[in-house]
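Peer 1: Got a predicted structure plus its sequence, pasted below:
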Amino acid sequence: MNGAINIALGHVGSISLLFSHTVKETVRKRPEWPVILDQMHHLGVRSVAIATVTALFTGMVLSLQTSYSLAAYGAKLFVGDIVALSLVRELGPVLTALMVGGRVGAGITAEIGSMKVTEQIDAIRAMAANPVRKLVVPKVLAIVIMLPILVVFADFVGIMGGLTMAVFTLNQPAAFYMQHVVQALSVQDVLSGVGKSIFFALFISLIACHSGLTAEGGADGVGRATTQTVVAASLAVLVSDFFLTKFFLAF
């Protein structure tokens, strides 16, 4: 047990050190925006489909479950309120981070890990280049920029999924549903969801890059590192969500 805790703390320390190096390299020299834009397309735009499907069916299921639960109290008119608040505050940021993080995190670890075990990263260092600047900074910035955008998009898609169920299954007028959505949401709700997504993006990208940079043992080692990334990133999102929720509710 103590050994596992020590290993976990060691990983946290290494990831924190990687974060400090990433910040230093970002501030020290102007970021390479063409590379970052390419990463934004690869990591963010290509994740739109999975974010859309996840949000759409989450909104639809949430609308159905909420309507049946509230029917016993004669409060089905509040379906729009609950769907909007649940998605924007919690389910939108968390589920999008989990789904996108699994895809993006695994890809980053596999890419950097393959470079590590084939000594390409050593070659980068031999050419007096910094692997953190070349490999980590563009990916971290790309995810930090794109995940909040994906979360806002997923929130909208989820609310539209709830609207579909409200109109065609619950026989609620679309205008009535949207009126409750608008009344229920506040700027603080949206900002809290976006704020969470920024932290989630940092956790996902740093864990993925760290796992890739520390991978060893050939193809098997890269496979293990990829699996560890998905598990660690998912746990980081879920655990941090609790503390971030308490933080944002304090304001």
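Peer 2: Ah, there it is.

Peer 1: Please make it C-alpha for all contacts and neighbour counts, starting now.
Peer 2: Noted.

Peer 1: And the helices in the stretch 151-251 of the chain, which stretches?
Peer 2: The residue ranges that make up the helices of the stretch 151-251 of the chain, judged by DSSP state H, counting those that start in this stretch, are 174-184, 187-213, 218-249.

Peer 1: any chance of those in TSV, plus mean neighbour count and distance to residue 39?
Peer 2: Below are those laid out as TSV (neighbours: other Cα atoms under 10 Å; distance: least, Cα to Cα, whole Å):
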stretch	mean neighbour count	distance to residue 39
helix 174-184	15	34
helix 187-213	23	12
helix 218-249	17	19
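
Peer 1: give me every residue that touches residue 18.
Peer 2: Contact analysis of residue 18 by Cα atoms under 8 Å, 6 or more residues apart in numbering lists 206, 210.

Peer 1: So which bits of the helix or strand hosting it are buried?
Peer 2: Applying DSSP states H and E as the criterion places residue 18 in helix 2-28. Burial within helix 2-28, assessed by neighbour count using 16 or more other Cα atoms under 10 Å, is assigned to 14-15, 18-19, 21-22, 25-26.

Peer 1: same thing with stretch 75-93?
Peer 2: By neighbour count, and taking 16+ other Cα under 10 Å as the criterion, the buried residues in stretch 75-93 are 76-93.

Peer 1: put this beside the first:
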Amino acid sequence: MAIEKENNNNEPKPVGAFGRSFITLYEVFGFIGRFFKEVFIPPYEFKELMRQCYEIGYRSALLISTTGFITGLVFTKQSRPSLSEFGATSWLPSLVGIALLRTLAPLLTGLIAAGKVGSSIGAELGSMKVSEQIDAMEVSATNPFKFLVVTRVLAATITMPILTFYTAMIGMLGALLNVSVNEGTSATTFFQSALENITFLDIIASTIKAIIFGFTIAIVGCYQGYHSSKGTEGVGKAANSAVVTAMFLIFIEEVVCVQFFSLFNT
């Protein structure tokens, strides 16, 4: 009995929620640090990188096109009554251009990608983790982190700015349809008005935000999938956590970026 009591006293105490948070934070930063280390070390998986760019970019185009077009159409329709009270409906193209390029296009694209791309990455890597495919890659002298994580994070980071400006263009087409039907504005006049107040800083800000969003979505999805467990239940949790966490971080990053870039507009 004395020995049992001594062994029980020597058992490590369970880590509380506060301690687990620090452990998770340490693992996340270690995961990100490993990415920046592996990304510069050969060999480089260019073929897999191109495949991931296709999967993330091309396969998301239809959903982004539909969402962007409807957003531009609805935003223009909802903004008209407020502007018409002041006789300023001619400002609609400029308003739509500024709103889409500065905020709506990066944020909308980020949220869509978080739901589609983030969940896909989390589920795919989680399935490979629980089925021990990642362990098999390590045994066969393949670097699974470089092949699975680095390529996906780079692909999302490269593809997101392209998708963002594509969303802005499709959104403007939706706005153009509404303005043309109601005001009879030509496409040339619409795009001249929409783009005349767009500055180089707006383009740079949207590009930087898209890069940050893409990196966040992919690194969160890869981390959740790479550390999933408990069979199929863990795969589902990894996909769900990837979406929720990525969306939460995107909103925080949006607020920080808006505050940061507003310093240059003053």
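Peer 2: Arrived safely, thanks for sending. Not measured: the values here are computed from a predicted model.

Peer 1: How alike are these chains, TM-score-wise?
Peer 2: Remark: TM-score between the superposed chains equals 0.94 [TM-score structural alignment, normalised by the length of the first structure]; 250 aligned residues with a Cα RMSD of 1.7 Å.

Peer 1: Figure out how far the helix or strand that the helix holding residue 18 of the first structure is followed by is from the centre of its chain.
Peer 2: For helix 2-28 of the first structure, the following helix or strand on the C-terminal side (DSSP H and E) is helix 33-39. Offset of helix 33-39 of the first structure from its chain centre (Cα atoms, centre = their mean, to the nearest Å): 19 Å.

Peer 1: which residues in the second structure does helix 33-39 of the first structure match up with?
Peer 2: In the comparison with the second structure, helix 33-39 of the first structure aligns to the range 46-52 (TM-score structural alignment).

Peer 1: Check what contacts that stretch and list those residues.
Peer 2: Taking contacts as Cα under 8 Å, 6+ apart, the residues outside stretch 46-52 of the second structure that touch it are 147, 151-152, 154-156.

Peer 1: Kindly report the same for stretch 179-195 of the first structure.
Peer 2: Taking contacts as Cα under 8 Å, 6+ apart, the residues outside stretch 179-195 of the first structure that touch it are 78, 80-81, 83-85, 88-90, 92-93, 148, 151-152, 248.

Peer 1: So which of those are in helices?
Peer 2: With helices identified by DSSP state H, the entries of those that belong to them are 80-81, 83-85, 92-93, 148, 151-152, 248.

Peer 1: can you put those in a markdown table and add distance to residue 216 of the first structure?
Peer 2: Output for those, formatted as a markdown table (distance: Cα to Cα, whole Å):
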| residue | distance to residue 216 of the first structure |
| --- | --- |
| 80 | 50 |
| 81 | 50 |
| 83 | 45 |
| 84 | 45 |
| 85 | 44 |
| 92 | 35 |
| 93 | 33 |
| 148 | 32 |
| 151 | 34 |
| 152 | 37 |
| 248 | 39 |
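
Peer 1: so which of those residues would you say is closest to residue 174 of the first structure?
Peer 2: residue 80 (9.9 Å; Cα to Cα).

Peer 1: Aligned counterpart of that closest one in the second structure, please.
Peer 2: The equivalent of residue 80 of the first structure in the second structure is residue 93 (alignment by TM-score structural alignment).

Peer 1: Then residue 229 of the first structure?
Peer 2: Looking across to the second structure (by TM-score structural alignment), residue 229 of the first structure lines up with residue 242.

Peer 1: ok, now residue 108 of the first structure?
Peer 2: Applying TM-score structural alignment, one finds that residue 108 of the first structure aligns to residue 121 in the second structure.

Peer 1: Which of the three states applies to its match?
Peer 2: Applying DSSP: H, G, I helix; E, B strand; the rest coil to residue 121 of the second structure yields a three-state assignment of helix.

Peer 1: Chain neighbours aside, what residue packs nearest to it?
Peer 2: Leaving aside its chain neighbours, residue 121 of the second structure sits nearest to residue 221 (5.3 Å; criterion: Cα to Cα, 6 or more residues apart in numbering).

Peer 1: What's the match for the one you found in the first structure?
Peer 2: Looks like residue 221 of the second structure aligns to residue 208 there (TM-score structural alignment).

Peer 1: pretty sure its match contacts residue 229?
Peer 2: Yes: Residue 208 of the first structure is within contact range of residue 229, at 5.5 Å (criterion: Cα atoms under 8 Å).

Peer 1: Residues that sit against both of the two, list them.
Peer 2: Counting by Cα under 8 Å, 6+ apart, the contacts common to residue 208 of the first structure and residue 229 are 105-106, 109.

Peer 1: related to what we said a few turns ago, please identify which of the buried residues of helix 2-28 of the first structure is nearest to residue 64 of the first structure.
Peer 2: Of all the buried residues of helix 2-28 of the first structure, the one with the least separation from residue 64 of the first structure (Cα to Cα) is residue 15, at 41.2 Å.

Peer 1: which residue sits closest to the counterpart of the closest one in the second structure, ignoring its sequence neighbours?
Peer 2: For residue 15 of the first structure, the equivalent position in the second structure is taken to be residue 28, counting by TM-score structural alignment. Excluding the flanking residues, the one nearest residue 28 of the second structure by Cα to Cα, 6+ apart is residue 223, at 7.4 Å.

Peer 1: Make JSON lines out of the contacts of stretch 46-52 of the second structure and add neighbour count.
Peer 2: JSON lines is the format used below for the contacts of stretch 46-52 of the second structure (neighbours: other Cα atoms under 10 Å):
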{"residue": "147", "neighbour count": "17"}
{"residue": "151", "neighbour count": "25"}
{"residue": "152", "neighbour count": "29"}
{"residue": "154", "neighbour count": "21"}
{"residue": "155", "neighbour count": "24"}
{"residue": "156", "neighbour count": "29"}
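
Peer 1: Filter the residues you listed down to the ones in strands?
Peer 2: Where these are compared with strands, as defined by DSSP state E, there is no overlap at all.

Peer 1: Distance-wise, check the most centrally placed residue in the first structure relative to residue 114 of the first structure.
Peer 2: Per Cα atoms, centre = their mean, the C-alpha nearest to the average position across the first structure is that of residue 97, at 2.4 Å. Relative to residue 114 of the first structure, residue 97 of the first structure is positioned 24 Å away (Cα to Cα, to the nearest Å).
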